[in-house]
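> Mind looking at a prediction? Sequence and model below.
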Amino acid sequence: MLSVLNISAYLFTHLDDVAAQRAILRERALERSLKGTILLAEEGINLFLAGEADAVRGFVADLRADERFAALTTKESWSEAQPFRRMLVKVKREIIRMDHPTIRPEAGRAPAVDPLTLKRWLDQGHDDTGREVVLVDTRNAFEVDAGTFAGAHDWRLERFTQFPDAATAHRGTLTDKTVVSFCTGGIRCEKAALYLRDAGIDAWQLDGGILGYFEQVGGDHFAGECFVFDERELLTPELAPAGSAPGA
């Protein structure tokens, strides 16, 4: 029985009180017996939580009551057991480290393509203007090895801070094409798309990342599973832990 609700979410939003928020969110999570990780930085929040469904959704509702987090959207999946061992709330310099302080998604996002539109582009072999569509996987190599979109560019990254140099090295393969950057839940491709656009590339981000695509589309054009950073490790296009029996 898949009875544990797992959520992932992030939002780039300016926070000037990260230390205070750390204490508040940790207390709220522990009160609801939630486990997982919350990262806070001046640029926003990134979280992975699991627990009883009403407790998880109640935590999110309380979070959204703060207008800075009102636009937070979550991606849900289910598991038989709690995939996290403890509750951690950390303050970081960046919620996803790129080491390029001029890239600030909280000041404005790159254009996004929704999963259904991307599927249509991939089905027809081009975007709506007839241009070639190129997918760029912004995740680390070991994540890509678990599964990725067919034909996606994989630059064998060991960490996201390598993305800018890799993008510069491969710029010629992206010029005059419609480039869609993607990652697990959307956070890395938010920064990646902005970096590519600053470099003169017509770059978009996949809204909601792979997990959002699985939720709306399923596994079309995707081979394998999606790596996630908890004890489930791999999720199928049905958003179930790999190896779970259908309907479990």
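Nice, I can see it.

> Going by C-alpha atoms from here, please, whenever you check contacts or count neighbours.
OK.

> The spatially most central residue of the chain and Arg232, how far apart?
Centroid-nearest residue in the chain: Gly185, 1.8 Å away (criterion: Cα atoms, centre = their mean). With distances taken as Cα to Cα, to the nearest Å, Gly185 is found 16 Å from Arg232.

> A further structure is provided below for comparison with the first:
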Amino acid sequence: MQSGTILNISCYLFVSLPDAAALRERLHAHAESLGLKGTVLIAEEGINLFLAGPADAVNAWVDALRADPRFAALTPKRSWSETQPFRRLKVKVKAEIIRMNQPAIRPDRAPRAPALAPATLTRWLDQGHDDDGREVVMLDTRNGFEVDHGGFDDAIDWRLHKFSDFPAALAAHRDELVGKTVVSYCTGGIRCEKAAMVLEDQGLRAWQLDGGILKYFEDTGGPHYHGGCFVFDERESLAPDLSPVE
């Protein structure tokens, strides 16, 4: 249900972008001309963005981006607010759109790790196992302070300080996951997508929650989830109905 006049979108896509620097100039100029605010990160491995503004302006920017065939698969997650949650517009070129410091992990160059639809996850959690009867464990790939706002019931939380800590944490805890179906999750999907690739590299049965917590809220309303979802803007945390937590 729409509540507010400002449309907030978040999305990412792992796709090879050798022209990242030139792309940055074009995307910044268009977003600025439309009065949008937020953050767009571009790297050779893809794009990650959080933008907000009037719906017509946001949709026009997304439509122009999707006109480039490389971005046709972008599927923004949407929420609404009464006020603009960002103070300025930032469009940056980075080494990675989400830093893991694992050069061999390049989602833009490899098959995508298995993605689990929110509705399927709900069914698995309802029944207590996956479709093969294996125990399902939820693995939170967010930073510890984000987890403190809310998470899936009984999820594994390694109290990460930053996402680049994930590979070392996995090395320390790998044996605890053997024989289980691991579903990695994060806010919007970008971290759990990379995490699922690392889990697979370690010989584990792993899925990523497609679209992350925000898509799970949007599609299911948030069963088996407690609290809110931390977001990196002035709203701070969103409830399962995607409204700001008071």
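Received, thanks. What you see is a predicted model; the values in this text were computed from it and never measured.

> quick one on the thing from earlier: need the counterpart of the residue nearest to the centre of structure 1 in structure 2.
Under the alignment (TM-score structural alignment), Gly185 of structure 1 pairs with Gly188 in structure 2.

> Just list the residues touching that match, thanks.
By Cα atoms under 8 Å, 6 or more residues apart in numbering, Gly188 of structure 2 lies in contact with 10-11, 211-215.

> now with 6 Å?
211-212, 214 (Cα atoms under 6 Å, 6 or more residues apart in numbering).

> Equivalent analysis for Glu146 of structure 2, please.
Contacts of Glu146 of structure 2 (Cα under 6 Å, 6+ apart): Phe230.

> and it, what pairs with it in structure 1?
That one, Glu146 of structure 2, aligns with Glu143 by TM-score structural alignment.

> What separation do you get for the aligned residue in structure 2 for Gly208 of structure 1 and Phe145 of structure 2?
Aligned counterpart of Gly208 of structure 1 in structure 2: Gly211 (TM-score structural alignment). Distance, Gly211 of structure 2 to Phe145 of structure 2, by Cα to Cα: 21 Å.

> who's more crowded, those two?
Gly211 (29 against 12; other Cα atoms under 10 Å).

> quick one: contacts for the more buried one?
With the criterion set at Cα under 6 Å, 6+ apart, Gly211 of structure 2 makes contact with 188-189.

> longest helix in structure 2, by residue count?
Counting residues, the longest helix found in structure 2 (DSSP state H) is helix 20-33.

> average offset between that helix and structure 1?
Compared with structure 1 after fitting, helix 20-33 of structure 2 deviates on average by 0.5 Å (mean Cα distance after the TM-score superposition for structure 1).

> show me where structure 1 has helices.
Using DSSP H, helices in structure 1 cover 18-31, 53-64, 115-124, 141-146, 163-169, 187-198, 209-216.

> Aligned to Leu235 of structure 1, what sits in structure 2?
Correspondence of Leu235 of structure 1 to structure 2, assessed by TM-score structural alignment: Leu238.

> what about its match, distance to Gly222 of structure 2?
11 Å.

> got it, and Trp207 of structure 2?
In terms of Cα to Cα, Trp207 of structure 2 sits 18 Å off from Gly222 of structure 2.

> same check, this time on Met138 of structure 2
Taking Cα to Cα, one finds Met138 of structure 2 at 14 Å from Gly222 of structure 2.

> Same check on Asp233 of structure 2?
21 Å.

> which one of the two has more residues nearby?
Gly222 (23 against 15).

> Quick one: map that one onto structure 1.
By TM-score structural alignment, Gly222 of structure 2 lines up with Gly219.

> Count the neighbours of Thr141 of structure 2 for me.
Neighbour count for Thr141 of structure 2, taken as other Cα under 10 Å: 29.

> And Phe48 of structure 1, by the same measure?
That count, for Phe48 of structure 1 with other Cα under 10 Å as the rule, works out to 21.

> And the one 5 residues further on, by the same measure?
By the criterion of other Cα under 10 Å, Ala53 of structure 1 has 15 neighbours.

> Over to Ala193 of structure 1?
Ala193 of structure 1 has 29 nearby residues by other Cα under 10 Å.

> how close does it sit to Val133 of structure 1?
14 Å.

> same deal with His14 of structure 1?
33 Å.

> Next: Ala146 of structure 1.
From Ala146 of structure 1 over to Val133 of structure 1 (counting by Cα to Cα), the distance is 23 Å.

> again, but for Leu88 of structure 1
The value you get for Leu88 of structure 1 to Val133 of structure 1, if Cα to Cα is used, is 39 Å.

> Who are the contact partners of the aligned partner of Leu89 of structure 2 in structure 1?
For Leu89 of structure 2, the aligned position in structure 1 is Met87, judged by TM-score structural alignment. Contacts for Met87 of structure 1 (Cα under 6 Å, 6+ apart) come out as 35-37.

> and which of those residues is nearest Ala55 of structure 1?
Lys35 (10.9 Å; Cα to Cα).

> For the alignment partner in structure 2 of that closest one, which non-adjacent residue is closest in space?
Using TM-score structural alignment, the equivalent of Lys35 of structure 1 in structure 2 is Lys37. For Lys37 of structure 2, ignoring the flanking residues on the chain, the nearest one in space by Cα to Cα, 6 or more residues apart in numbering is Leu89 at 4.3 Å.
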